[in-house]
Every structure is written in C-alpha cells, then in structure tokens.
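Trainee: sequence plus the predicted model coming up.
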Amino acid sequence: MPSRGLPYLLLLPATVFLAVFFLYPFTQIAWEAFSGPGGVTLSHFATMVNYWKFPAALENTLLLAVAVVPLQTAMALAMAVLVSKLEKGRDLILYIFTIPLGISDLAAGLIWFAIFQQTGFLNSALHALGVVHTPVIWLGYQSKWVIFLAVMLAEIWRATAIMLVIIVAGMGLIPKEYGEAAEVFGAGPWQRFRRVTLPLLRPSLQTALILRTILAFEVFAEVAALGGTNLPVLMGETFHWQFDLQDGHTAAAFAIVILAISIGFTLLYLRLLRVPKGAGI
C-alpha cells in the first residue's frame, strides 16, 4: 500500500525548483519595486509612468500581443489539422513546421533583419523585379509600422510552432470515434471541427494561449534586432532601466507591470476557456 506522503514527496523537486527559481526572484523583484529609503513606496512606479516612453512601450507591447497571438492560434490550428489528416509523412511535416522552434529570439530577429535591411533579400528581390531602383530603408525611424510588421513576422515565424506542438498533442488525445459519430449523423468537416474538435481542445488551447501570450508580453530580442530603440516595448525598457540607467527599482516596476498583465490575461483565458467539471475526454 503506497505511503500517504508519497505524492508530496514526488512534488517536492518541483516545489523546490519553483521556490528557488520563481518565488525567491519574485520576492526580490517585488521588494525592489516597492521599497525606498523611507520604507514601502510607489515612487518607482510613478517614475515609470512619467517616463516619456512608457505609454508607447505599453501600447506597442499590447498591440503586438493582440496582433500576433490570434494569427498564431489560427495558423497553429490549421497546421495541426493538416498534420492530423496526413497518413504518410506526418512526422516529417511536423518536424519541418517545428524547425523555427529551435531558433532563438535574437537569431530570428537577425534573420528577418537580413531580409529587411537595405542590402537584404527584400530590396534585392524588388530591384530584380523592377519595382524599386534604389534600396529602400525599411527599418528607419520614420517607418515604425514596417518595424512593427517585421517584428510580427519574426514572432509568427518563430513561435507559432510552440502552439502547434501543444495543439497537435491535444488532438492526439481526442478519440476518433467522436468525429466518426458526428460524420455518421451528417456533420461536415467544418461542423466536426467546430462542434467536436474545438470543444475537446479547450484544455490544450488554454495552455497554448497562456504560454504564448506570456511570451508575447516578454518580446525583446526581435525588437532589439529589427528596431533597436525605434519601437519601445515593456521588456526593452526594463532592460534599459536595469543596465543602461542602472536603476533596478524602476526596472523592477516595469517587471511587475509585465507580470500583472500576464496574470490578467491568464485569468481571462482560464475564464473564457473554462473546462466544465467532469468534461474530460
């Protein structure tokens, strides 16, 4: 008969890991953000809010997440359905789709920088087609919308595979009998996907959306590679205050804001994609 304490013993390594690598750093960051010479203070948050780049950084971060995550969700679902329908070459296609997953954020940013820079592939292709006669400065400070689009493309190209892997795993847990039964009753492919697959994918979609949205709020390397300081984002300003301005208190305030936004969206996803009790597959 297994010991009653065995489950807690098995959870101990994960608990220690979270305590050392999450709770302890979080406590330090929270103390940095709220502490001052006279004790607890909100002055560091006031410094952050009054910083002239803060509104733009907050807006750009939210816009990137709102623009990228829905597109990635739709693409990951379409790719997962395609992979699940294949009888031959499934593993190969899945492997090809997930290749960008092994590329770092900075490397992805540099790859797309090589496309958009003055001597890059885009200008070369347009010149060969006769569309432009001189190189276009795509990533200049006056073309912030192009930088935004380039960061979007880099994020979509690199990180869609994160959602794809989770969704494919979720589809693998759905019994085929459900779809076959719906087909017998006359449901078409779209109806089976909407009425059978999507509801049963809620747990996987919940996980994929939470993970991807949190990572979207932490976008930094692609922005640094493609736009530098021309496209301020929250994580970039956190880095700026911590390492350039040597102000750890304000940097911690930025980190707390990123964490608060992530928690807010996580709770929203948990609410919207709530799995009814006892509705497991």
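Mentor: That came through fine.
Trainee: alpha carbons only for contacts and neighbour counts from here, please
Mentor: Fine.
Trainee: count the neighbours of Leu42 for me.
Mentor: Close neighbours of Leu42, defined as other CA atoms under 10 Å, add up to 12.
Trainee: just Gln72 next, same as before
Mentor: When neighbours are counted by other CA under 10 Å, Gln72 comes out with 22.
Trainee: helices or strands up against the helix or strand containing it?
Mentor: When elements are assigned from DSSP states H and E, Gln72 belongs to helix 54-85. The helices and strands touching helix 54-85, judged by 3 or more CA pairs under 8 Å, 6 or more residues apart in numbering; DSSP states H and E, are helix 90-97, helix 144-172, helix 202-217, helix 234-239.
Trainee: looking at the ones you listed, which is buried most?
Mentor: Comparing the helices and strands packed on helix 54-85 by mean neighbour count (mean count of other CA atoms under 10 Å), helix 234-239 comes out on top with a mean of 22.
Trainee: in the helix or strand that that one is followed by, what's buried?
Mentor: Along the chain past helix 234-239, the next helix or strand (assigned with DSSP H and E) turns out to be helix 248-272. Residues 248-258, 262, 266, 269-270 are the ones in helix 248-272 that count as buried (16 or more other CA atoms under 10 Å).
Trainee: what does stretch 56-73 give?
Mentor: Ala57, Leu58, Asn60, Thr61, Leu62, Leu64, Ala65, Val68, Val69, Gln72, Thr73.
Trainee: which one of the buried residues of helix 248-272 is nearest to Trp190?
Mentor: Among the buried residues of helix 248-272, Tyr269 lies closest to Trp190 (CA to CA), at 23.9 Å.
Trainee: do you know how far Phe243 is from Pro55?
Mentor: Phe243 is 21 Å from Pro55, where distance means CA to CA, to the nearest Å.
Trainee: higher neighbour count, the two?
Mentor: Taking neighbours as other CA under 10 Å, Phe243 and Pro55 compare with Pro55 leading, 16 against 12.
Trainee: so what's the residue lying closest to Leu201 once chain neighbours are set aside up against?
Mentor: Spatial nearest neighbour of Leu201, excluding adjacent residues (CA to CA, 6 or more residues apart in numbering): Gly170 at 6.0 Å. Applying CA atoms under 8 Å, 6 or more residues apart in numbering, we find Gly170 in contact with Leu201, Pro203, Ser204.
Trainee: quick check, nearest of the residues you listed to Tyr141?
Mentor: Nearest member of the contacts of Gly170 to Tyr141, counting by CA to CA, is Ser204, at 39.6 Å.
Trainee: for comparison:
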Amino acid sequence: MPHERSLRMNRRSPLLDPMRPHLLPWLLILPVTVFLGVFFLAPFVMVAKQAFVVDGVFSLGHFAQVASHWKFPIALKNTLLLALAVVPVQLALALLMATLVTKMRKGRDLVLYIWTIPLGISDLAAGIIWLAIFEQSGFLNSMLVALGLGETPSVLLSYQSPGMVFLAIALAEIWRATAIMLVILVAGIGLIPKEYHEAASVFGASPWQRFLRVTLPLLRPSLQTALVLRVILAFEVFAVVVALGGSLFPVLMSETYAYQFELLDSGGAAAIALVILGISVAFTLVILRILRVPKGAQA
C-alpha cells in the first residue's frame, strides 16, 4: 500500500513526471529571474525613461545637453585613460601573483590572504589611505624630506600637477582592485590538470613556454571573466577619484553624481549612466570576441 501511494503522488507531481523534465530548470531559475526583474530591469526601464523622455516626449535632449557641457569630454577622456592605464597593469600583476601562489608549497593560503586584504576595504577608504600618502603632510613628503630629497613638503595633488593626480589615482586603483582578478585567476589555474604541464616538461618545454602554450590557452575562460568584470568596474570608478582628485580629475561617475545631487538634473544623470552602460557593453563584447572560448574547451 505505501508503494502504491508513492506512485500516485509521483504521478500528480509535474516535476517528477518523466514527460515534463524540462519544467525543473525553469522553476529553479524562477527566483533569480524575479529578483533581476524587480531590482534590475525595473530600475533600468525607469532610468532609460528619464534619459530619453523630455516633457513627456521621446527626445535625445538630455544626451545633447550632457555632451555639450565642457566637462563631459574631459570626464570621458579621463575615464578611458584611467581604464587603459590600470587594467593591463592589473592583469599582468594578477597573472604573476596567481602563478607564484599556485607554485608555492608552504604559506600559500597566508600569502593569498594578505594579497586579497584590499578586497575588504571600501573604495572610499582606499582613496583616503592613498591620500594620507600623497597629501602635503603625508608619508611620501615626510620620507622625501627625511632623506634630504626636499627641503619642505610640496603639494603633490594640485591642479598644477595633473600627472601626479593621475598617478596617485592609478596606483590606488591598482592596489585596491588587482585582488579581484587575482582570485579569479588563482581559481582558473587550479582547474588546469597538472598532467598538461608534466607532458610539456617531458617534451622539453621551458617554464615560459609552458606558461604561454599551456597555462594561458587553458586559462582563457578565467581571463575572460576577470577582464570583463574589471573593465566594467573600471568605468564605474568614483570614490577613489573623489578622495584623491576631487574636481581636479572628473570622471563619468563623478559627473553622474554631480548631475543627480548637485545640479538636481536626474535626466542628465540618467543620460550619463546610459553612456557608461553603453561603453561597458561595447568593451565587454570586444573582450568576449577576442577571448572567445572554443566549444568543448575546459572552464
């Protein structure tokens, strides 16, 4: 009798019905779909409406207004230059650090923990830490004076030294966000079977050749993920720039903040936000194209 009761329950359950196995995946992703619909798609539609609707009529007026402002081309150039300067350096450092960590036999977890400490520090806190280094009474000036390389502390972060402002922001971003790529690459290298490296060694491949011919090709999925994530975050840099550069180094996110909270122009802020989204999508597609993973390749 219990066996017959179980069979009847199985027949009534659509998930257990062998004729409807396709329903289970859809039901499993339903909560995520609802979450994205409520907290992403709905706000996105509202932002798009603010950007493209002027006085109840579809218009590109907000985009034209933003693009004609004198700060917009400067903010766009600064954002792109910062991303182009920071991301390649972070990629090279993350590859080097991930390779070193995976080759360590002792202390691996401790070293990885120390290198990922910046992940636990907020953007603003990271900016303040580096401000304490570069400001007039900061660590860098104190060290230069103590070494006899300067008589009095100098103002490093000013409108007269835009290159130093850019360098300070770039260094802070490299220090703060390299660990994001490091974690992804360490996980990717750990998935590469050791037999591939051993086979390459048998055939006389040097460590550099094994890295180029074995590690990098098999690490392509992880590189793809790390680069996409880091490039998107690079275009959204804000707190570090505000802490170190303030209005001396405008970027797209700081202009979005200025339009929304200083100028009280939500339409202009929405327009810049969509510009940032468009740039992020464009660079993401380029990365996915360059680092496309062949079918059947290992993750």
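Mentor: Okay, I see it. Worth saying up front: this structure is predicted, and the values here are computed from it rather than measured.
Trainee: drop the TM-score for these two in here.
Mentor: Overlay of the two chains. TM-score (TM-score structural alignment, normalised by the length of structure 1): 0.98; 281 aligned residues with a CA RMSD of 0.9 Å.
Trainee: need the buried residues of stretch 56-73 of structure 1 in JSON lines (columns: distance to Glu222 of structure 1).
Mentor: Shown next, in JSON lines, are the buried residues of stretch 56-73 of structure 1 (distance: CA to CA, whole Å):
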{"residue": "Ala57", "distance to Glu222 of structure 1": "15"}
{"residue": "Leu58", "distance to Glu222 of structure 1": "17"}
{"residue": "Asn60", "distance to Glu222 of structure 1": "13"}
{"residue": "Thr61", "distance to Glu222 of structure 1": "12"}
{"residue": "Leu62", "distance to Glu222 of structure 1": "16"}
{"residue": "Leu64", "distance to Glu222 of structure 1": "12"}
{"residue": "Ala65", "distance to Glu222 of structure 1": "14"}
{"residue": "Val68", "distance to Glu222 of structure 1": "13"}
{"residue": "Val69", "distance to Glu222 of structure 1": "16"}
{"residue": "Gln72", "distance to Glu222 of structure 1": "17"}
{"residue": "Thr73", "distance to Glu222 of structure 1": "20"}
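Trainee: tell me who's in contact with the residue nearest in space to the middle of structure 2.
Mentor: Centroid check for structure 2 by CA atoms, centre = their mean gives Arg230 as the closest residue, at 2.6 Å. By CA under 8 Å, 6+ apart, the contact set of Arg230 of structure 2 is Val87, Ala177, Ile180, Met181.
Trainee: and the second one, what pairs with it in structure 1?
Mentor: In this case it means Ala177 of structure 2. Using TM-score structural alignment, the partner of Ala177 of structure 2 in structure 1 is Ala159.
Trainee: please apply the same query to the first one.
Mentor: In structure 1, the position corresponding to Val87 of structure 2 is occupied by Val69, as judged by TM-score structural alignment.
Trainee: wait, what's in contact with that match?
Mentor: Per CA under 8 Å, 6+ apart, neighbours of Val69 of structure 1: Leu209, Arg212, Thr213, Ala216.
Trainee: in structure 2, what residue corresponds to the second one?
Mentor: When structure 2 is aligned by TM-score structural alignment, Arg212 of structure 1 is paired with Arg230.
Trainee: how far away is that match from Tyr257 of structure 2?
Mentor: Arg230 of structure 2 is 21 Å from Tyr257 of structure 2, by CA to CA.
Trainee: what does Leu112 of structure 2 give?
Mentor: Distance from Leu112 of structure 2 to Tyr257 of structure 2, by CA to CA: 35 Å.
Trainee: the residue nearest to Leu201 of structure 1 matches what in structure 2?
Mentor: Aligned by TM-score structural alignment, Gly170 of structure 1 pairs with Gly188 of structure 2.
Trainee: just to revisit the earlier point, just the closest of the buried residues of stretch 56-73 of structure 1 to Leu6 of structure 1, please.
Mentor: The nearest one, if we look at these relative to Leu6 of structure 1 and count by CA to CA, is Thr73, at 38.5 Å.
Trainee: who are the contact partners of the equivalent of Lys144 of structure 1 over in structure 2?
Mentor: Using TM-score structural alignment as the criterion, Lys144 of structure 1 maps onto Pro162 of structure 2. For Pro162 of structure 2, the contact set (CA under 8 Å, 6+ apart) comprises Leu248, Phe249.
Trainee: same question, Leu173 of structure 1
Mentor: Ile281.
Trainee: again with the one 5 residues further on
Mentor: The neighbours of Tyr178 of structure 1, taking CA under 8 Å, 6+ apart as the test, are Val196.
Trainee: that one and Val146 of structure 1: what is the separation?
Mentor: 45 Å.
Trainee: how about Leu245 of structure 1?
Mentor: From Leu245 of structure 1 to Val146 of structure 1 the distance is 28 Å (CA to CA).
Trainee: again with Thr41 of structure 1
Mentor: 40 Å.
Trainee: kindly report the same for Ser3 of structure 1.
Mentor: In terms of CA to CA, Ser3 of structure 1 sits 61 Å off from Val146 of structure 1.
Trainee: next: Leu205 of structure 1.
Mentor: 30 Å.
Trainee: where in structure 1 does stretch 202-210 of structure 2 fall?
Mentor: Going by TM-score structural alignment: stretch 202-210 of structure 2 matches residues 184-192.
Trainee: er, stretch 101-116 of structure 2 actually
Mentor: Counting by TM-score structural alignment, stretch 101-116 of structure 2 lines up with residues 83-98 of structure 1.
Trainee: first-to-last residue distance for the matching stretch?
Mentor: Terminal-residue distance, stretch 83-98 of structure 1 (CA to CA): 12 Å.
Trainee: in the superposition, what's the average offset of the helix holding Gln72 of structure 1 relative to structure 2?
Mentor: Its aligned residues in structure 2 lie a mean 0.2 Å from helix 54-85 of structure 1 after superposition (mean CA distance after the TM-score superposition for structure 1).
Trainee: wait, what's in contact with Phe52 of structure 2?
Mentor: So Phe52 of structure 2 contacts Phe58, Ser59, Leu60, Gly61, His62, Gly267, Ala271 (CA under 8 Å, 6+ apart).
Trainee: to which residue of structure 1 is it aligned?
Mentor: Match for Phe52 of structure 2 (TM-score structural alignment): Phe34.
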